[in-house]
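Undergrad: sequence below, structure please.
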Amino acid sequence: MPFTASIVLPAGTLSGIAQPVLRTDDGLLLRPWRAEDVPAVYTAFQDPAMHQWHIRAADSEEEVAGWIEEWRTNWAQERNAQWAVVDAGTEDLLGRVALRSIVLTEGVAEIAYWTTGAARGRGVAPRATTALTRWAFDEIGFHRLELMHAVANEASCRVAAKAGFTLEGTRRSAALHQDGWHDMHLHARVVGD
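TA: Here you go, the predicted structure:
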């Protein structure tokens, strides 16, 4: 079935290239996930703060190994793209940043992130989000990136603002967390912001 509007990004835009390593100017490296990241991700998901805002829990390193394999293969499917956020000098895992719910034909995706307990409060999430946003707009050609978080998650609201994402509204009762349904803030950036 033909489209009535131009396709923003054709199929193969991501899968036709190797997933890149992205660097920030201030010591972060966004790189594809590796099997050796399993212990650090498992440890990160033992933090109760992760359980508050994320729907996944890690019961074993074997389970996390499955996640990482899924994250690595998502690139070829062009629906999600996940990066490990590490210290450029030490390679210590600091978090994750991702493009989720990618719709290439419309040039739209959702930014998602988390940080390890040790990385919180160090500006890792906004710096990684800014680097991924810049790459998605400038190198790939996305038109719009969205970022959602629970309204009660004030730290994520600060991340969105620091990364230049404008608050567009509230999606009522839009996400189920362990403590029930949460209203979600919807932030976005479009090309030219």
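Undergrad: alpha carbons only for contacts and neighbour counts from here, please
TA: Noted.
Undergrad: wait, is Leu176 part of a helix?
TA: No: counting by DSSP: H, G, I helix; E, B strand; the rest coil, Leu176 is located in no helix; its state is strand.
Undergrad: surely it meets His182?
TA: Yes: with contact defined as C-alpha atoms under 8 Å, Leu176 counts as touching His182 (6.2 Å).
Undergrad: here is a second sequence; please produce its structure as well for comparison:
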Amino acid sequence: MPFTADFVLPAGTLADAAQPVLTTGDGLLLRPWRAEDAPAVYTAFQDPLMHQWHIRSADSEEEVAGWIAEWQQSWGTERSAQWAVVDEDTHLLVGRVALRTILLSEGTAEVAYWTTRAARGRGVAVRATAALTRWALDEIGFHRLELSHATANEASCRVAVKAGFTLEGTLRSAVLHQDGWHDMHLHARVQGD
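TA: As a prediction, the model looks like this:
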């Protein structure tokens, strides 16, 4: 069946080039994941705050190594794109930022992020999200980026707003966490915002 509108981004928009290293311009790099990141990711996921707001837990470095292998392969599938956020000088892992649920045909994706315990309160999530958003909208040509978080996660809401994502509404009882169903705020940025 033919489509009634052109694709926003053609297949190969991401996969036809190497995944780029992005910079925030103020001390952070967004780079592709490496196998040697597994211990730092495992450590990050031992933080109780990660358990509160994420639906995934890490039982071993070997399990995390599997995640990293998936994240590395995801660029080629063009369904998601994952970056490690590292300090530009020390190269220490301070977080993760990603485009998930990519639909090139519609020019849409979902932004996701987390930071390590040591990086919290330093603007890491805002800076990394802003850099990824600029690249996705301005350089690649995505039309709409969405970002969602539990309504009770006020810190994540502040990140979304500071990164320029407009709050569009609440998704009721949308995600199951270990403590039950959570309402989620839906934020978005579109071309021209």
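Undergrad: TM-score of the superposed pair?
TA: Aligned and superposed, the two chains score 0.99 in TM-score terms (TM-score structural alignment, normalised by the length of structure 1); 193 aligned residues with a C-alpha RMSD of 0.4 Å.
Undergrad: still on that earlier bit, so Leu176 and His182 of structure 1 - more neighbours on which side?
TA: Neighbour tally, Leu176 of structure 1 and His182, criterion other C-alpha atoms under 10 Å: the higher count belongs to His182, 19 against 14.
Undergrad: what range in structure 2 matches the helix or strand that contains the more buried one?
TA: With elements taken from DSSP states H and E, the one containing His182 of structure 1 is strand 180-190. Counting by TM-score structural alignment, strand 180-190 of structure 1 pairs with residues 180-190 of structure 2.
Undergrad: check contacts around Ala65 of structure 1.
TA: Ala65 of structure 1 makes contacts with Ala35, Val38, as judged by C-alpha atoms under 8 Å, 6 or more residues apart in numbering.
Undergrad: would you say it is within a strand?
TA: No: if the criterion is three-state DSSP, then Ala65 of structure 1 is helix and not within a strand.
Undergrad: and it, how far from Ala84 of structure 1?
TA: When distance is defined by C-alpha to C-alpha, to the nearest Å, Ala65 of structure 1 is 14 Å away from Ala84 of structure 1.
Undergrad: then Ala161 of structure 1?
TA: Separation of Ala161 of structure 1 from Ala84 of structure 1 (C-alpha to C-alpha) stands at 22 Å.
Undergrad: more neighbours, these two?
TA: The neighbour comparison of Ala161 of structure 1 against Ala84 (other C-alpha under 10 Å) goes to Ala84, with 28 against 14.
Undergrad: excluding its backbone neighbours, what's nearest that one?
TA: Arg96 (4.7 Å; C-alpha to C-alpha, 6 or more residues apart in numbering).
Undergrad: touching, that neighbour and Trp83? I think so.
TA: Yes: if you go by C-alpha under 8 Å, Arg96 of structure 1 and Trp83 touch, sitting 5.7 Å apart.
Undergrad: overlap in contacts of those two?
TA: Between them, Arg96 of structure 1 and Trp83 share no contacting residue, judged by C-alpha under 8 Å, 6+ apart.
Undergrad: can you give me the helices in structure 2?
TA: With DSSP state H as the criterion, structure 2 has helices at 38-44, 48-53, 61-77, 124-134, 154-162.
Undergrad: how much does the last one deviate in direction from strand 180-190?
TA: Between helix 154-162 of structure 2 and strand 180-190, the angle formed by their directions is 10 degrees, by axes from the mean of the first three to the mean of the last three C-alpha atoms, to 10 degrees.
Undergrad: and helix 154-162 of structure 2, what other elements does it pack with?
TA: Here helix 154-162 of structure 2 touches helix 124-134, strand 144-150, going by 3 or more C-alpha pairs under 8 Å, 6 or more residues apart in numbering; DSSP states H and E.
Undergrad: have a look at how far, on average, the strand holding His182 of structure 1 is from structure 2.
TA: Superposed on structure 2, strand 180-190 of structure 1 shows a mean distance to its aligned partners of 0.2 Å (mean C-alpha distance after the TM-score superposition for structure 1).
Undergrad: report the buried residues of that strand.
TA: Buried positions in strand 180-190 of structure 1, judged by neighbour count with 16 or more other C-alpha atoms under 10 Å: His182, Asp183, Met184, His185, Leu186, His187, Ala188, Arg189.
Undergrad: taking strand 144-150 as reference, get the angle to that strand.
TA: Strand 180-190 of structure 1 runs at 160 degrees relative to strand 144-150, counting by the same axes, to 10 degrees.
Undergrad: quick one: closest of the helices of structure 2 to Thr23 of structure 2.
TA: helix 124-134 (6.8 Å; C-alpha to C-alpha).
Undergrad: which strands or helices does that closest one pack on?
TA: strand 22-23, strand 28-31, strand 93-103, strand 108-115, helix 154-162.
Undergrad: returning to that earlier point: mind putting the helices and strands packed on helix 154-162 of structure 2 into CSV with distance to Arg100 of structure 2 and mean neighbour count?
TA: Putting these into CSV (distance: least, C-alpha to C-alpha, whole Å; neighbours: other C-alpha atoms under 10 Å) gives the following:
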stretch, distance to Arg100 of structure 2, mean neighbour count
helix 124-134, 12, 23
strand 144-150, 10, 22
